[in-house]
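*Asks:* here is a sequence with its predicted model. Questions after.
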Amino acid sequence: MGRSKEFDENVVLQKAMELFWKQGYEKTSLNDLVEHMGIHRRSLYDTFGDKRTLFLKTMDFYEELIRNKIQAGVLKAETAKQAIRFIFDFIIEGYEDKQWGCLTVNSATELALMDKEIKERIERTFMQTEQLLADLIRKGQQAGEISREYEPEVLAEVLHNTLHGIRVQLRISASKEKLHRIGNFFMDLLNK
């Protein structure tokens, strides 16, 4: 009979996610992971596989975590514009006040050119986000609260690109005031 695990997989996976998110894939060593996760190297291999497999699992964990947070905020919004405002505020204020940008965007800039699987995962995540944004914009246009001057898909692409820029600026410690100004400018573009 094998030994039972002495740790909660989700807790240590979140710790690994935060370390990759903060430091990036290349700068995070196995020793860093073992120390930060608080588990033995053998347990890391037995539970999560090698560093790359662990990283892929942390990407999945991160994407589900952020998607759930955004979906919850969007569902609470009374209007499409309120939902879009929530997304800006959530991105700018950070998840639990962690100002590390976005693990997905960080990974895109660090790894997408070197790893086809990671690139495909990131592209899929980006497409899902753009679809959510296009759906919100379409809803706002139908309700008459968002200008119909542009196609929802085009506005979603521009909005998504703006959100990426904000995430990168968060990584370099741009002021929240500046980032909110960017968000406010985009919200003004949506007006009729």
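*Replies:* Yep, that arrived. Numbers count the residues shown, from 1 in each chain.
*Asks:* from here on, just use CA atoms for contacts and neighbour counts.
*Replies:* Noted.
*Asks:* tell me the contacts of the spatially most central residue of the chain?
*Replies:* Centroid-nearest residue in the chain, with C-alpha atoms, centre = their mean: Cys102, separated by 4.6 Å. Counting by C-alpha atoms under 8 Å, 6 or more residues apart in numbering, Cys102 touches 21, 167-168.
*Asks:* how far away is Gln71 from Leu132?
*Replies:* 9 Å (C-alpha to C-alpha, to the nearest Å).
*Asks:* ok, Glu149 next?
*Replies:* 19 Å.
*Asks:* neighbour count winner among those two?
*Replies:* Leu132 (15 against 11; other C-alpha atoms under 10 Å).
*Asks:* helix or strand: which one has that one?
*Replies:* helix 116-142 (DSSP states H and E).
*Asks:* next, the buried residues of that helix.
*Replies:* By neighbour count on 16 or more other C-alpha atoms under 10 Å, the buried set for helix 116-142 is 118-119, 121-122, 126, 129-131, 133-141.
*Asks:* below is an additional structure, to be compared with the one above:
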Amino acid sequence: MARHKEFEIHKVLDKAMYLFWTQGYEKTSMKELVDTMGVHRKSIYDTFGDKHALFIQALERYQFLQTQYLQSLIEKKAPVKERIRIFLANTIDNKDMPKGCLMVNSGVELGTLDSEVSTFVENGYNHTEQYLRALIIAGQTNGEIKADCDAEFLSHYFMNAWLGLRTMVKTTADQQRLNGIVDTTLRILE
């Protein structure tokens, strides 16, 4: 008779995701994963596979949570410019999360070494740009953003700004500087 799993998969996967997010792939050992997840090594291998497979599942979990957040911004009843500000500022103000972005960190650490991670990160970036483009088009539709602005270009622009912020929060605590970057970035919509 098969043993019943004594853990909830998303809870332990979230623990692995936060550990990878904080330390990166290479610096995270299987022992640390076992200790952090609170699951026996054999159970990790049986449930998630090896360390790399677990890492990919952690990236998938991160993308799922990111998609939920982006969808909530799309559905939020607020001016589009304010929703884009929230999108950018959340990177600065999110004190309960590890600094930076698991996707950015993974792309920088493994992007040229691991084609699976590189492809996953690129697809994640494209997915986020689609949400940004949808926000921009909504702003153009309601007259908040000039219709002659190229929504595709603006989505690339805001994605680049967001990725830059997600990198900068790892190296600076200067909130005034970071908020100034958000303000300057949003001026393109004026």
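*Replies:* Nice, I can see it. Because the structure is predicted, anything quoted here is derived from the model rather than measured.
*Asks:* let me see the TM-score of these two.
*Replies:* Laid over one another, the chains give 0.93 as their TM-score (TM-score structural alignment, normalised by the length of structure 2), with 190 aligned residues with a C-alpha RMSD of 1.5 Å.
*Asks:* how close does the closest residue to Leu30 of structure 1 other than its chain neighbours get to Met17 of structure 1?
*Replies:* Of all residues not flanking Leu30 of structure 1 in the chain, Lys51 sits nearest, at 6.9 Å (C-alpha to C-alpha, 6 or more residues apart in numbering). To Met17 of structure 1, Lys51 of structure 1 is 12 Å away according to C-alpha to C-alpha.
*Asks:* could you do Leu155 of structure 1 as well?
*Replies:* Leu155 of structure 1 is 31 Å from Met17 of structure 1, by C-alpha to C-alpha.
*Asks:* more neighbours, the two?
*Replies:* The residue with more neighbours, out of Leu155 of structure 1 and Met17, is Met17; 24 against 20, by other C-alpha under 10 Å.
*Asks:* ok, that one to Met187 of structure 1 distance?
*Replies:* The spacing between Met17 of structure 1 and Met187 of structure 1, counted by C-alpha to C-alpha, is 32 Å.
*Asks:* hey, where'd the strands end up in structure 2?
*Replies:* Ranges of strands in structure 2, per DSSP state E: none exist.
*Asks:* ranges for the helices of it?
*Replies:* 9-23, 30-37, 41-48, 51-75, 80-93, 102-110, 115-141, 151-168, 175-186 (DSSP state H).
*Asks:* give me the buried positions along the fourth one.
*Replies:* Put plainly, it is helix 51-75 of structure 2. Buried residues in helix 51-75 of structure 2, counted by 16+ other C-alpha under 10 Å: 51, 54-63, 67, 70, 73-74.
*Asks:* just the second one next, same as before
*Replies:* Neighbour-count burial for helix 30-37 of structure 2, with 16+ other C-alpha under 10 Å as criterion, is recorded at 33-34, 37.
*Asks:* of the residues you listed, which is the nearest to Gly107 of structure 2?
*Replies:* Leu33 (20.7 Å; C-alpha to C-alpha).
*Asks:* contacts only, for the spatially closest residue to the closest one that is not a sequence neighbour.
*Replies:* Spatial nearest neighbour of Leu33 of structure 2, chain neighbours left out: Ala16 (6.2 Å); criterion: C-alpha to C-alpha, 6+ apart. Ala16 of structure 2 makes contacts with 33, 36-37, 54-55, 58, as judged by C-alpha under 8 Å, 6+ apart.
*Asks:* repeat for Tyr62 of structure 2
*Replies:* Counted by C-alpha under 8 Å, 6+ apart, Tyr62 of structure 2 has contacts 17, 102.
*Asks:* same check, this time on Phe86 of structure 1
*Replies:* 73-74, 77.
*Asks:* and it, what's its match in structure 2?
*Replies:* Using TM-score structural alignment, the partner of Phe86 of structure 1 in structure 2 is Ile86.
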